[in-house]
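1. model the following, please.
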Amino acid sequence: MHKAWKKPLHKRKVWQKISVMGRMVYYMQPLLSDLQGIWLEPLPFPTLLKLAFSCLLCFVILLPLLFPILVVLFYFGIFQYVAEHHSWLSFDQNWDLLGAMSNLWSFEVTNKKYQLYLHMCLDRYQTIIIGVSTTLDYMRMALFFIFS
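-> Down below sits the predicted model:
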């Protein structure tokens, strides 16, 4: 951050003319360069770790947008709890955050056939993801040995 403020872009008159989106793009450049750097990492670094790091970095990039939404949802849940327990106010199904969260928390697949199908689908997708990432790693290694 210290390097960014020493750049000539941060002269007061120029910085005030830049839009908010332009400022966000300016500050996201280091994170995106990290994302580019992780995918250009040399061979022994596996693709699954690159994918996990990319997801973590995207979460960090989206955190300034997610945090206000989570704060608003948290305070709406507090307001809904107080309003339902201490007054006559009740919320309909579209605005019932606490009911939706309790349904989500207690969700369970009771049918054994559906449980088996869910496990089979999850296992299949896990195998596909691992197979594709391993194939990418082996192809990179083969190309590295061919062209080096």
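
2. all contacts plus neighbour counts: C-alpha atoms, from now on.
-> OK.

3. could you pull out the helices for the protein?
-> In the chain, the helices defined using DSSP state H lie at 2-6, 12-17, 20-39, 47-86, 97-105, 112-147.

4. one more, for comparison:
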Amino acid sequence: MHKTWNKAFHKRKLWRTASKPGKLVYYMQPLVEHLFDTWMQPLPFPTLLKFLYSCLLIFFIMLPMLYPLLVLLSYYGLFQYAAQEHFGLETPENWDLLGATTKLWRFEVTNRKYLLFVTMYIDRYRVVLTAISSTVDYMRVALYFVFS
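-> All right, here's what the predicted structure looks like:
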């Protein structure tokens, strides 16, 4: 008699009837558990590093959904390029992927006043993010000493 409850889910007969999103969730479970374990790490692991690591891990979790989107966008870009260069077809402005990428690639802030304004805002939010993460770390240290 086989003990099916000791077998992994992907080795059971039920695996063939599982849907593709169900299989995707099954394979993403270790990454999500690792994400939760990262946030439960004890001190002195800083919150800012946890946030950066979590962003990287979420990117890898989302990769199976982002990859087909990237493939579709690249094929649409190739189709649009071939249609414009060889057949002379013009795409509407809302669907112009090549025009949007050239605008994004050549974007430049020409006014020095606005450039300084954007730099100051970026520095401000960087300082605020660092302060919040440091506050969380110090609160964790204080609570660690209070409850230990």
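
5. ok so, going back, need the helices of structure 1 in JSON lines (columns: mean neighbour count).
-> Formatted as JSON lines, the entries for those read as follows, by neighbours: other C-alpha atoms under 10 Å:
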{"stretch": "helix 2-6", "mean neighbour count": "9"}
{"stretch": "helix 12-17", "mean neighbour count": "10"}
{"stretch": "helix 20-39", "mean neighbour count": "13"}
{"stretch": "helix 47-86", "mean neighbour count": "13"}
{"stretch": "helix 97-105", "mean neighbour count": "12"}
{"stretch": "helix 112-147", "mean neighbour count": "12"}
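
6. quickly note the distance from the spatially most central residue of structure 2 to residue 28 of structure 2.
-> With distances taken as C-alpha atoms, centre = their mean, structure 2 has residue 59 as the residue nearest its mean C-alpha position (3.2 Å). Using C-alpha to C-alpha, to the nearest Å, residue 59 of structure 2 is found at 12 Å from residue 28 of structure 2.

7. try residue 114 of structure 2
-> 43 Å.

8. the residue sitting furthest away from the middle of structure 1: what's it in contact with?
-> Here structure 1 reaches farthest from its C-alpha mean at residue 88, the gap being 38.6 Å by C-alpha atoms, centre = their mean. Residue 88 of structure 1 makes contact with no residue under the criterion C-alpha atoms under 8 Å, 6 or more residues apart in numbering.

9. in structure 2, what residue corresponds to it?
-> Alignment note: residue 88 of structure 1 maps to residue 88 in structure 2; criterion TM-score structural alignment.
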